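Student: have a look at this prediction, sequence included:
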Amino acid sequence: MPAEIRAVSTKELRQNFKKYADDITNFGETVIVTRPENKNVVVISESEYNSWQETNYLLASQKNRNALQNSINQLDKPDSKSHLLTPTEFEQLAND
């Protein structure tokens, strides 16, 4: 189930920062801080941010996207077997 997304004002965030920070880090919530002229800010946990950064990195190159798609296609085959790749094996697959 996706984490809850909550919109709060800057005043509300300031007054209850600890509660919101705890909810963000403990429950994976996302908080949209509403500001004038729709210049809103989104607050997420560091681990969520790092996950997004890793995904962006993995999808940044066409070779990586092809390697990931190849892996997904292999998993969809009826005779597929699960196998964890070492970083070296993944690099070799990405460079093919």
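Tutor: Thanks, I have it.
Student: make it CA atoms for all contacts and neighbour counts henceforth
Tutor: Fine.
Student: got the contact list for residue 59?
Tutor: Applying CA atoms under 8 Å, 6 or more residues apart in numbering to residue 59 gives the contacts residue 65.
Student: on the three-state scheme, it is what?
Tutor: Using DSSP: H, G, I helix; E, B strand; the rest coil, the structure places residue 59 in helix.
Student: likewise residue 31?
Tutor: What three-state DSSP gives for residue 31 is strand.
Student: what count of nearby residues applies to it?
Tutor: If you count neighbours by other CA atoms under 10 Å, residue 31 ends up with 22.
Student: for it, give me its contacts.
Tutor: By CA under 8 Å, 6+ apart, the neighbours of residue 31 are 5, 6, 7, 8, 20, 24, 42, 43, 44.
Student: here comes the other one, which I'd like you to weigh against the first:
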Amino acid sequence: MSIKITSEEAAKNLDTICNQLIDTNEVVRISRPDGKNVVLISETELESLLETLYLLRFPANSTRLFTALQRAKEKIVKPQSVSELYERLGLQEEDKSSDINLAS
């Protein structure tokens, strides 16, 4: 969902708008008189979008992700806990924090 406001409204209420974005992750479209509009989003939302773009930009990875999503929707694969995944991949429980840091 997005909110549309003028640049004048944005200037007057910037702090309030920023707090709202942080709370709701909404998008604010700011219209400018010259027609060169901008969009304001929270840092969390931007990071999420950039991560999604990164994951989907490689065709092989994109295909794997969409295949996994389809399997999950069709309930072809039963959900697993993190512990089950570590066991399946042959990792030890004490490896979790270092592996997560490497993946980030």
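Tutor: Happy to help now that I have it. In this text the structure is predicted, and so the values were computed from the model without any measurement.
Student: rewinding a little: mind checking which of the contacts of residue 31 of structure 1 are in helices?
Tutor: Among the contacts of residue 31 of structure 1, the members falling in helices (DSSP state H) are 20, 24.
Student: need the contacts of residue 31 of structure 1 in CSV (columns: distance to residue 53 of structure 1).
Tutor: As requested, the contacts of residue 31 of structure 1 are exported to CSV (distance: CA to CA, whole Å):
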residue, distance to residue 53 of structure 1
5, 20
6, 22
7, 23
8, 25
20, 23
24, 18
42, 15
43, 15
44, 13
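Student: selecting buried members of the contacts of residue 31 of structure 1 in PyMOL, what would you type?
Tutor: The buried residues among those can be selected in PyMOL (16 or more other CA atoms under 10 Å) with this line:
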select buried, resi 20+24+43+44
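Student: show me what residue 68 of structure 2 aligns to in structure 1.
Tutor: Structural alignment (TM-score structural alignment) places residue 68 of structure 2 against residue 71 in structure 1.
Student: what about the helices in structure 2?
Tutor: Ranges of helices within structure 2 are 7-12, 14-24, 43-56, 59-73, 82-89, 96-103, based on DSSP H.
Student: and of those helices, who's closest to residue 30 of structure 2?
Tutor: Set against residue 30 of structure 2 and scored by CA to CA, the helices of structure 2 come closest in helix 7-12, at 5.6 Å.
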